[in-house]
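Peer 1: no sequence for this one, just the structure:
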């Protein structure tokens, strides 16, 4: 037997174990909470059902494609008398190295997660396709409003309607993501490090509630330390360049790495800058660019165009200066938070509990007297 066949058999056995875990978890969840999606609603799904749901994985249903898989929009048949359920189907590219490992990591990371701000698995498929090849897919609830990335940087050639996020919506989204990270890092029996937190992995439902998804690079730490930062080997490159300060080859994965990625997310959400916009930042990294602006009181030089327009409107239409000043103070606080989370030294980055506390203070201050 060749090495490839042995690895495939080993992975298939591991997937069967994960499948049993998922079934066990969902049955327990159904007993404990009627609000939790259960496998009894959607049993482990067949390849034929996914073919039907996605119209044979039609290009018109393709939502996006990444290193380890392609994601399709689909409709699952509901139970008798129930409407169809919109889902997103992530089909793994099994010929891609580490794709199976990504599948396992995602199932392992999410099989016991129940937090409202984490994208939950509806069901999985481990089967054979119509060519007789191994087929694996993960099915999630479809997030109607797409990703945060699409709202921060809309494609005008695709999006017919104007996408707009006001300051309070941005704060709410950042708070949702902070709660998700806190659940991963602090609320389970062992910390889970996402390893690839970025705006395209923050998905928004119909109510604009944020859900953190794509756990294909997630790492479950071996044991919890008092500070939830027990390191583990990165096993090579992890994360997206620019978002991850610690996930280069040979570095150790800790929860501090997710905090850095979160800080980058905060800075992007308020500045509207892409990580590739170095020219508009005069060659500076995003952390240095914002930090310099804060020290030079050059806030308007770095704020997202939409937020800048909102500030101008407040300045010219308000009856007093309090509303404008409140918005400015909140933006400064958010940028300061982002800079704090992207400190080069991991120990200087804010823990999730402090991030949440700070965001609640910003939210309360922003909404005061509105």
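Peer 2: Good, I have the coordinates. Only a predicted model underlies this, so the values are computations on that prediction, with no experimental measurement involved.

Peer 1: Please count neighbours and contacts with C-alpha atoms only from this point.
Peer 2: OK.

Peer 1: so what's residue 365 up against?
Peer 2: By CA atoms under 8 Å, 6 or more residues apart in numbering, residue 365 lies in contact with 326, 330.

Peer 1: how does it look with 6 Å?
Peer 2: Shown in contact with residue 365 (CA atoms under 6 Å, 6 or more residues apart in numbering): no residues.

Peer 1: sec struct for it, please.
Peer 2: helix (DSSP: H, G, I helix; E, B strand; the rest coil).

Peer 1: what about versus this one:
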């Protein structure tokens, strides 16, 4: 018989056991009583400094966001638990294939059960993430910087389509137009600050590629890419070889790594805009599809 944790949310039951534990809280697998829909429930650890501010930032960021590559929020809860303590939670759609991190870095228990992502699948995921960022940076009323983009915050649905989640560190970017209404709307940013509208600053702000990645471009990329990609290509189509197809694959991998290096340039103005990233990733995908 399955056990449940009772939460101060009448429409929800949550199974024992967490999907993910983070700094500001834990994510549980839940079931809505109304239609038995499986959901993910992020319960904030309000004892952690900054958790309440993270909750407010995430609620504000998710209030009007609508994009197929963003995790859909179903509802939020701010209440009192059964012990009289403050309780805050967010309820999201459940992603059957969990996070990208669990695929790239499976635990020892998951190692034998997890399939490897091939090059095309990884590229599709990267494009999905780029689409989400393009929407946040260029197509939402107030540009938003995610500020915590990492494999653990990229979730995969049944078709391995990627959805970006966890907006607890999200930051609204004010424009330089001097529009006071625009600036007021963006004052909820986590850490209590409002960011200047510099999208390049926030695409790969926390990512610094190792020096060997730069040194490997363009002719030694096979020495640094995930060995699973090379093994998969050898097993399925023998693309990694001394022939035209192998050369094309190597060139595409070099182009992908070059994007990462360009996006993490030391100076913000030197980094690629997400629109250009998306355009280049699509071009690479088209080349691979023709091999």
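Peer 2: Yes, it's here. The structure presented is a predicted model; accordingly, all values stated were derived computationally and were not measured.

Peer 1: Report the TM-score for the pair.
Peer 2: Superposed pair, TM-score by TM-score structural alignment, normalised by the length of the second structure: 0.86. Supporting alignment: 278 aligned residues with a CA RMSD of 3.0 Å.

Peer 1: On the three-state scheme, the alignment partner in the first structure of residue 96 of the second structure is what?
Peer 2: Alignment note: residue 96 of the second structure maps to residue 144 in the first structure; criterion TM-score structural alignment. Look at residue 144 of the first structure: counting by three-state DSSP, its state is coil.

Peer 1: OK, contacts around residue 144 of the first structure?
Peer 2: By CA under 6 Å, 6+ apart, the contact list for residue 144 of the first structure reads 205-206.

Peer 1: where's it relative to residue 178 of the first structure, distance?
Peer 2: 21 Å (CA to CA, to the nearest Å).

Peer 1: Please apply the same query to residue 30 of the first structure.
Peer 2: Residue 30 of the first structure is 27 Å from residue 178 of the first structure, by CA to CA.

Peer 1: The two: which has the busier surroundings?
Peer 2: residue 178 (23 against 16; other CA atoms under 10 Å).

Peer 1: what's near enough to touch the equivalent of that one over in the second structure?
Peer 2: Under the alignment (TM-score structural alignment), residue 178 of the first structure pairs with residue 130 in the second structure. Going by CA under 6 Å, 6+ apart, residue 130 of the second structure touches residue 278.

Peer 1: ok, now how distant is residue 130 of the second structure from residue 69 of the second structure?
Peer 2: Taking CA to CA, one finds residue 130 of the second structure at 9 Å from residue 69 of the second structure.

Peer 1: Equivalent analysis for residue 27 of the second structure, please.
Peer 2: From residue 27 of the second structure across to residue 69 of the second structure, the span is 20 Å (CA to CA).

Peer 1: can you check residue 176 of the second structure too?
Peer 2: 28 Å.

Peer 1: Which of these two has more residues huddled nearby?
Peer 2: For residue 176 of the second structure versus residue 69, neighbours defined as other CA under 10 Å are more numerous around residue 69 (23 against 11).

Peer 1: how about the nearest residue to the aligned residue in the first structure for that one, chain neighbours excluded?
Peer 2: Aligned counterpart of residue 69 of the second structure in the first structure: residue 117 (TM-score structural alignment). Leaving aside its chain neighbours, residue 117 of the first structure sits nearest to residue 211 (4.3 Å; criterion: CA to CA, 6 or more residues apart in numbering).

Peer 1: max-length strand in the second structure?
Peer 2: strand 12-21 (DSSP state E).

Peer 1: How about the secondary structure of residue 57 of the second structure?
Peer 2: With three-state DSSP as the criterion, residue 57 of the second structure reads helix.

Peer 1: show me what contacts residue 79 of the second structure?
Peer 2: Per CA under 6 Å, 6+ apart, neighbours of residue 79 of the second structure: residue 87.

Peer 1: Just confirm it is within a helix.
Peer 2: No - read with three-state DSSP, residue 79 of the second structure is strand and lies in no helix.

Peer 1: what residue of the first structure takes the place of it?
Peer 2: By TM-score structural alignment, residue 79 of the second structure lines up with residue 127.

Peer 1: Now for residue 300 of the first structure, how many residues are close by?
Peer 2: 14.

Peer 1: Not counting its neighbours along the chain, what's nearest the counterpart of it in the second structure?
Peer 2: Applying TM-score structural alignment, one finds that residue 300 of the first structure aligns to residue 222 in the second structure. Closest residue to residue 222 of the second structure apart from its sequence neighbours, by CA to CA, 6+ apart: residue 250 at 7.2 Å.

Peer 1: What separation is there between the alignment partner in the first structure of that neighbour and residue 292 of the first structure?
Peer 2: In the first structure, the residue paired with residue 250 of the second structure according to TM-score structural alignment is residue 328. According to CA to CA, residue 328 of the first structure stands 17 Å off from residue 292 of the first structure.

Peer 1: Same question for residue 90 of the first structure.
Peer 2: The gap separating residue 90 of the first structure from residue 292 of the first structure is 41 Å, by CA to CA.

Peer 1: who has more neighbours, the two?
Peer 2: Taking other CA under 10 Å, residue 90 of the first structure and residue 292 do not tie; residue 90 has more neighbours (26 against 14).

Peer 1: if I pick that one, what's in contact with it?
Peer 2: Shown in contact with residue 90 of the first structure (CA under 6 Å, 6+ apart): 70-71, 137-138.
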